[in-house]
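> need a 3D model of the sequence below.
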Amino acid sequence: MTQNPNLAALSEAGVSVWLDDLSRTLISSGGLQEQIDTRSIVGVTTNPVIFQNAISSGGGAYADQIAELAKSGADVDATITALTTDDVRNACDVFAPIFEATDGLDGRVSIEVDPRLANKTAETVEQAAELWKLVDRPNVLIKIPATAAGVPAIADVIAQGISVNVTLIFSVERYREVMDAYLDGLDRALRNGHDAGKIASVASFFVSRVDSEIDNRLNAIGTPEALELRGKAGLANARLAYAAYQEVFETETRFPDLQAHGALPQRPLWASTGTKNADYPDTLYVSELVAPNTVNTVPGKTLEAYADHGWVNTESIVGLEGSSREVFAALRGVGVDLDDVFAVLETEGVEKFEQAWDELLTATSQQLDAAR
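All right, here's what the predicted structure looks like:
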């Protein structure tokens, strides 16, 4: 099999392409391996919505295991934990060769803590450690949301030597807190005797949702100046995030001390990169977010669109901090409250994952009842 040239070019430009999807059927059918062989996929992310779709509509893929769990008396939470950790473990095994070939940079598979714990620090830390032990693979990443309660949990989990994918980041201000938490966690991990080179982390910065929320507000304002700014906020926000990443990991003095002990930088990860507005190019948040040491988690539909007609713009991020700040100044100038935007997006992000988890609980409970 040969790699798609568009996606191969994206990888060569320094972007690690991770698939934003996972299911038992995708693994068992060989579809995941095919994505690796033909689409330059070097990792996978999951979230409650993905698992809700996979398990609720998975047909017979999960039936035998659910029947066994029902027979053993497992409750719905234990069942979901078993189903999801098995899928992630098996996916980790598929990606093991990439993990080894890249010295742990890629070949990563993410699994998220229960979204109902998003505002509970201690419980998040406890479940992150539990998931780490259950999956029992060095290439797993435990996803923790970047809520006010999640930030200290990130530091605590990193301090235990556990690799973390920080999710639901919307603002650069919160992103800076996340990077500080990562560095604090590394400091503590070293003092706890962990090998810093074995601890990985990515920071998942959501993109398209920013445009969706801000575009709605710009449409409501309705002035020519406001309407002219539609579709510019998401990319500007990501570019400012990358500038913050460069500042912390390439310019400031704190990280080199940790790097001397083998520590890895916490790479920016572009999430929510499927275009939600049909007026925008369907590969916009992939083609226009190209920079070294980044990850892009791509939904299947967007992946195929990029394979067909995506382009690589190597001048899409680096050096655009100034123009991105001008976009934000213009947004404030027409009346967009950016602090409120980011607060709303974080709250809605948690709520969407909680809703998907509740739906998964209901569907799995029904399957358990039927199996009994």
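> could you use CA atoms for every contact and neighbour count after this?
Will do.
> which of the residues in the top helix by length along the chain are buried?
The residue-count maximum for a helix in the chain (DSSP state H) belongs to helix 338-371. For helix 338-371, burial by neighbour count (16 or more other Cα atoms under 10 Å) applies to 341-342, 345-346, 349-350, 353-361, 363-365, 367-368.
> check stretch 213-232 too.
Across stretch 213-232, burial judged by 16+ other Cα under 10 Å covers Glu213, Ile214, Asp215, Arg217, Leu218, Ala226, Leu227, Leu229, Arg230, Gly231, Lys232.
> and the end-to-end length of it?
In stretch 213-232, first residue to last residue: 12 Å (Cα to Cα, to the nearest Å).
> stretch 225-236 now?
End-to-end distance of stretch 225-236 (Cα to Cα): 17 Å.
> neighbouring contacts of stretch 59-67?
Arg24, Thr25, Ile55, Thr79, Leu83, Gln367, Leu368, Ala371, Arg372 (Cα atoms under 8 Å, 6 or more residues apart in numbering).
> if we go to 7 Å?
Stretch 59-67 has contacts (Cα atoms under 7 Å, 6 or more residues apart in numbering) with Arg24, Thr25, Ile55, Leu368, Ala371.
> now the second one, please; I'll put the structures next to each other:
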Amino acid sequence: MSHHESALKSLSQAGVSIWLDDLSRARLNTGSLAADVAERHIVGVTSNPSIFAKSIGDPDTTDYDEQLADLRERDVTVGEAVRMMTTADVRGACDVLSETYERSQGVDGRVSIEVSPFFARDTAKTIAEARQLHWLVDRPNVLIKIPATQEGLPAIRAVLGQGISVNVTLIFAPERYKEVLEAFLLGLEDAKANGLDLSRIESVASFFISRIDTEVDNRLGDAGASAELRGTAGITSARLAFEHYESVLASDRWKALEDEGAHPQRLLWASTGVKNPAYPSTMYVDELVTENVVNTMPQATIDAVAAQGQESFSDTIRGTYETSHAVMAGLADAGVDMAEVTQLLEDQGVKSFADAWQGLLDGIEKSLRG
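Next comes the predicted model:
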């Protein structure tokens, strides 16, 4: 193991599951995903509409040509074509990670695929598509991604209650995260009432970080007394979410589910690529280390962690709660309305995924009819 891989190993040993925030047919065909799993301590994969728009929409890729030709021959709708292509990638990644899945008793080795972003405000359609994606991928280690919108919350409960594992996505606020954890607990209680094996159900809650800083820093501006608050909102929000996670894990309600074999809904740090070049490239990794969390990183962030070669990582979440509450109070005093910020980010997140998905559909439409 090179000194470069040792940092990734150290991070894993500190309790952080490293997942890759990227997926493409090329990663499967070339064996690069399998190599990353073998050598770089990658124990999961996340995808989203933007990732697929980029990988399938890449003008230089020929990886999807054969499948596209078959789909064209069969005259399928563009929606079906895209689902066939994306679920094939996810199924392939699930197979690459199946050993990791077995070894971790189903906690890691997970691959995420998102329900259509067009359904983010529609509970019934989200449930229906989550069920279909689960059936279509047909692997025990798939996670169905459902956004933490107000309409997504009851879908999260319903899908978990049917024994389908869920990655809750687009969480920006500790307050919304509390509702997500509630939906998780209700879903597991439903699953228990439905006679399901709780130890087979896995869930993560994807808390988006860099986008919070981008918006808050923008509002703080460069000058003035609030300069020291720049670059603090994202990490602080994430730490406060973890504080709530810990309080729920200490509750009798959770203990009753745990006694039935339930696994906790781990927090997953998402959007951990640094968008502001003034910040250290591994800031959203180094500042969010603790046991039993996931950090899903784009390739550049994984490379940055590896290149820094850090020998050990200490816990940077537990013990920060008092300071974190003070930072939030400071942001409020500086005139930043976090409720407004996080609602805006959710709306933007849903829209950017919908735009990416539409772009992908339009591109495939051309290929099918071309």
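> still on that earlier bit, how far away from the center of its chain is the longest helix of the first structure?
16 Å (Cα atoms, centre = their mean, to the nearest Å).
> who does that helix touch, helix- and strand-wise?
helix 48-56, helix 63-72, helix 76-101 (3 or more Cα pairs under 7 Å, 6 or more residues apart in numbering; DSSP states H and E).
> got the buried residues for the last one?
Of the residues in helix 76-101 of the first structure, 76, 79-80, 82-85, 87-96, 98-99 count as buried by neighbour count, 16+ other Cα under 10 Å.
> once you drop chain neighbours, what's closest to His194 of the first structure?
Spatially, and ignoring its direct neighbours in sequence, His194 of the first structure is nearest to Gly161 (5.9 Å; Cα to Cα, 6 or more residues apart in numbering).
> can you count the residues close to that neighbour?
23 (other Cα atoms under 10 Å).
> and what of the one 3 residues further on?
Neighbour count for Val164 of the first structure, taken as other Cα under 10 Å: 27.
> so it touches Val140, yeah?
No. Using Cα atoms under 7 Å, Val164 of the first structure makes no contact with Val140, being 8.4 Å away.
> Asp213 of the second structure and Leu331 of the second structure, how far apart?
12 Å.
> err, Lys178 of the second structure, not the other one
Distance of Lys178 of the second structure to Leu331 of the second structure, given as Cα to Cα: 21 Å.
> and what of Leu198 of the second structure?
Noted for Leu198 of the second structure: a distance of 40 Å to Leu331 of the second structure, by Cα to Cα.
> now swap in Leu220 of the second structure and tell me
Separation of Leu220 of the second structure from Leu331 of the second structure (Cα to Cα) stands at 9 Å.
> ok, back up a step: and Lys178 and Leu331 of the second structure? Which one has more around it.
More crowded of Lys178 of the second structure and Leu331, by other Cα under 10 Å: Leu331, with 20 against 15.
> helices of the stretch 151-300 of the first structure, start to end?
172-191, 208-221, 224-227, 233-246, 254-259, 284-287, 300-309 (DSSP state H, counting those that start in this stretch).
> closest one to Trp18 of the first structure among the ones you listed?
Closest to Trp18 of the first structure of the helices of the stretch 151-300 of the first structure, according to Cα to Cα: helix 300-309, at 9.6 Å.
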